[in-house]
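> only geometry, no sequence info:
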């Protein structure tokens, strides 16, 4: 059997990626109902599926042999027919005095994906990838250099979270937040991304609160409306990066399909429908989108919208060597203008810059591409 993934046959960033099946199915691909049905076909009672879910998602068992409450014959059958995961750990690097941990995995077809764990005093956040590469092509993003290879399956995304939760547990901490801000555009892989969220939210499994899961998009407007109608109350983040079409057309090419006004209109519909706040991500680039005039334009654009702005000073990448990080004074001035205009604003500094933890950079380095930039 295969899962809900792989080979890309459409590189157009404005539409969801169409795929043909091919990634081997794993335990992490299955909802509890699907697992119950699968076991029932082999004559196993429904409670075995709940036991498996408990061991996999609450005990974070690394393999079936660890699930000693289950009959050995069942464990052996599952190990042969339904592996927990196809992700193979390749590399682990830590920085920021242990506050950032970068995990590199190899997929079943020899590609590499990245997952980043970020440790804060009051929370632990995992940044999850949803695609191998990306078709959106943001000019400042290392992943955009790669192009798009394929979507990740639900199981490959769930597998990243479980591996991160297990690693966090080993460090005597607990995973508290999931952000879909790694490699790829989640709304190009919408169904698998939301399926991942539902599996992790299952009360028989990890019981991960939907409002602790944030899905980010560069602006696929129809899927903002679709998310607004979805009963699963995950959070929404928008990779905005510019308040005008002239700027955003260059930074985020997807803007040529859905412009800034269309995007913000969809965001207002989302807030009206859900009552939930939106986070706007804004990568601040020196002499590109960091002027006082641009800050005032951003504040006007978002006026009256229930939102929060995260200012992210550029993490230099090989994607565009001419892009530079603003000075601390420039960063503070920009953030203060937006915040003083009544838009809640904070500065979020990139974690793991010295280990190339920005989206896609470690993969480029590992596969022999351009040397990642550091600061």
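That came through, no problem. A quick note: this is a predicted structure, and the numbers were derived from the prediction, not measured.

> every contact and neighbour count from this point should use C-alpha atoms.
Fine.

> could you list the buried residues of the longest helix that the chain contains?
In the chain, with assignment by DSSP state H, the single longest helix is helix 154-170. Residues of helix 154-170 classed as buried: 154-168 (neighbour count, 16 or more other Cα atoms under 10 Å).

> please apply the same query to stretch 69-83.
75, 78, 79, 82, 83.

> among the residues you listed, which lie within helices?
Using DSSP H, the buried residues of stretch 69-83 in helices are 75, 78, 79.

> gap between the last one and residue 58?
Residue 79 sits 19 Å away from residue 58, taking Cα to Cα, to the nearest Å as the criterion.

> can you pull out the strands in the chain?
Assignment of strands within the chain using DSSP state E yields the ranges 7-8, 19-20, 88-95, 100-106, 112-120, 123-127, 131-133, 148-151, 177-180, 213-217, 235-239, 278-284, 307-313, 345-347.

> just name the most buried of these.
strand 131-133 (a mean of 27; mean count of other Cα atoms under 10 Å).

> and the contacts of it?
Residues from elsewhere that reach strand 131-133 (Cα atoms under 8 Å, 6 or more residues apart in numbering): 111-113, 143-144, 146-152, 183-186, 189, 360.

> and for stretch 347-367?
Here stretch 347-367 has contacts from 93-96, 100-102, 104, 112-114, 116, 118, 133, 141-143, 182-183, 310-313, 315, 317, 331, 335, 370-375, using Cα under 8 Å, 6+ apart.

> mind jotting down where the helices sit in this protein?
Going by DSSP H, the chain shows helices at 32-41, 46-53, 72-81, 154-170, 190-201, 221-229, 245-251, 260-274, 292-302, 328-340, 361-366.

> this is the comparison structure:
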């Protein structure tokens, strides 16, 4: 294992510039549009204003409550309206290119995004479903690639291609419900849903795609559609301080902070964004987060890196820094990926770190690694599918299409 000093090297750039902008397909999907935007689309096909509110409610129900995949399924909508919609629009979600299932039941989907630019490559993102005894958590991506360059994160080694649209973000939730047969009438031993929680912890930095993430999460949490409570939606950020307050005010989801270090010098290396928004500024934004309380604690994510950030001195400073913030500390054993220069802390050291934090009065669960064998664990979402041969990708795609 290299020393911390040896790992520093040349400072990584703070942020990447998107390589492309989104070009909608000739027939765009209605997924991701607000009610007001749906009314505008209905007006475009000749639905009179006096009918638009009723038709919007019908569309909302069919798209987000029943998961309709075509306008033909929407039997309560007039045939004339369905025909007009089908001529101009779709209700398509991202295409499942490959599905991998871990030994522990975790599922990872490689999703292809449609584009209206024939010269652009069809881009792909990953989405992960983690089943547990009392919940099912969906890890959703917000960008193709990532704006940031966090040193321990596989996704951070990719280019930033572009931001996802609200429809592409909501579409990931809908794909999961499609694949799991998790729509309107689903019944399970633990309730009527398999996807109960959403975490914006996939590819990308959500707060650098604020508007689309906000619009998508407002749809996901809408009680007349997908209906996942905002208390079951967590937005994770590496510390885009100006948008943290906006997230509390305009989204109202639970907040998670990718902290990973307690000293600016080290966090500058692990999370280069820290050079723009240092720890003190970030933690003040957390203290000011709208709605934060003991009932709505902020989660601080802390990846355990052997010999880098896992000493008891680090644990003591962590407790000191978080004083006065309603917080939970989520300790994450580092998930290795090809070419990584870090190692996971020894389990004994993780336990010592966790015990100190717990004894100081903070919940400090150690996140059980899930989906490591398919590179679906935290920080691993730069899929091995990028490296698969055409034949292997074709085989995975065939498996994905078999329900």
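Structure received. Just so we're clear, the structure is a prediction, and the values are computed from it rather than from any experiment.

> between the buried residues of stretch 69-83 of structure 1, which sits nearest residue 325 of structure 1?
residue 83 (44.0 Å; Cα to Cα).

> do you know how far the residue sitting furthest away from the middle of structure 1 is from residue 7 of structure 1?
When distances are taken from the C-alpha mean of structure 1, residue 43 lies farthest, 37.4 Å away, according to Cα atoms, centre = their mean. According to Cα to Cα, residue 43 of structure 1 stands 34 Å off from residue 7 of structure 1.

> next: residue 285 of structure 1.
Applying Cα to Cα to residue 285 of structure 1 and residue 7 of structure 1 gives a distance of 34 Å.

> same question for residue 313 of structure 1.
The gap separating residue 313 of structure 1 from residue 7 of structure 1 is 34 Å, by Cα to Cα.

> and what of residue 369 of structure 1?
To residue 7 of structure 1, residue 369 of structure 1 is 22 Å away according to Cα to Cα.

> now do residue 241 of structure 1
From residue 241 of structure 1 to residue 7 of structure 1 the distance is 30 Å (Cα to Cα).

> kindly report the same for residue 111 of structure 1.
12 Å.

> for residue 70 of structure 1, same thing?
36 Å.

> with residue 211 of structure 1 instead?
31 Å.

> got it, and residue 217 of structure 1?
21 Å.

> next, the angle strand 88-95 makes with the longest helix of structure 1.
Between helix 154-170 of structure 1 and strand 88-95, the angle comes out at 50 degrees (axes from the mean of the first three to the mean of the last three Cα atoms, to 10 degrees).

> centroid-nearest residue for structure 1?
Short answer for structure 1 (Cα atoms, centre = their mean): residue 180, at 1.8 Å.

> list the contacts of the equivalent of it over in structure 2.
When structure 2 is aligned by TM-score structural alignment, residue 180 of structure 1 is paired with residue 200. Residue 200 of structure 2 sits next to 139, 140, 141, 142, 206, 233, 234, 235, 236 when contact means Cα under 8 Å, 6+ apart.

> same question for residue 155 of structure 1.
With contact taken as Cα under 8 Å, 6+ apart, residue 155 of structure 1 is in contact with 3, 25, 26, 27, 28, 29, 30, 85, 196.

> format those as TSV; extra columns: distance to residue 52 of structure 1 and neighbour count.
Listed next are those as TSV, based on distance: Cα to Cα, whole Å; neighbours: other Cα atoms under 10 Å:
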residue	distance to residue 52 of structure 1	neighbour count
3	19	20
25	16	23
26	13	23
27	9	23
28	11	27
29	13	27
30	11	19
85	14	23
196	17	23
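
> for these, which ones persist in structure 2?
Of the contacts of residue 155 of structure 1, the ones still in contact in structure 2 (both residues aligned by TM-score structural alignment, their matches' Cα atoms under 8 Å) are 26, 27, 28, 29, 30, 196.

> and of those residues, the nearest to residue 263 of structure 1?
residue 196 (25.1 Å).

> thought residue 157 was touching that closest one, still the case?
Yes. Counting by Cα atoms under 8 Å, residue 157 is a contact partner of residue 196 of structure 1 at 6.7 Å.

> contact partners for the counterpart of residue 314 of structure 1 in structure 2?
Matched to structure 2 by TM-score structural alignment, residue 314 of structure 1 sits across from residue 334. Neighbouring residues of residue 334 of structure 2 by Cα under 8 Å, 6+ apart: 303, 304, 305, 343, 344, 345.

> farthest pair within the residues you listed?
The widest separation within the contacts of residue 334 of structure 2 (Cα to Cα) is 10.6 Å, between 303 and 343.

> now stretch 242-261 of structure 1: buried residues?
For stretch 242-261 of structure 1, using 16+ other Cα under 10 Å, the buried residues are 242-245, 248-255, 258-260.

> how far is it from where the chain is centred?
The chain centre lies 22 Å from the centre of stretch 242-261 of structure 1; the measure is Cα atoms, centre = their mean, to the nearest Å.

> stretch 22-41 of structure 2 now?
The answer for stretch 22-41 of structure 2 is 21 Å, by Cα atoms, centre = their mean.

> end to end on that stretch, go ahead and measure it.
19 Å.

> list the contacts for whatever residue of structure 1 lines up with residue 94 of structure 2?
Aligned by TM-score structural alignment, residue 94 of structure 2 pairs with residue 87 of structure 1. Counting by Cα under 8 Å, 6+ apart, residue 87 of structure 1 touches 105, 106, 107, 108, 156, 159.

> which among those residues gets closest to residue 229 of structure 1?
The closest of those, once distances to residue 229 of structure 1 are taken by Cα to Cα, is residue 156, at 25.6 Å.

> quick one: map the closest one onto structure 2.
Per TM-score structural alignment, residue 156 of structure 1 is aligned with residue 168.

> can you tell me how far that match sits from residue 320 of structure 2?
Counting by Cα to Cα - residue 168 of structure 2 and residue 320 of structure 2 are separated by 40 Å.

> then residue 358 of structure 2?
In terms of Cα to Cα, residue 358 of structure 2 sits 13 Å off from residue 320 of structure 2.

> so those two - more neighbours on which side?
Per other Cα atoms under 10 Å, whichever of residue 358 of structure 2 and residue 320 has more neighbours is residue 358, with 16 against 12.

> surely the more buried one meets residue 364?
Yes. Applying Cα under 8 Å, one finds residue 358 of structure 2 in contact with residue 364, separated by 5.7 Å.

> before we move on, which element is residue 50 of structure 2 in?
helix 49-60 (DSSP states H and E).
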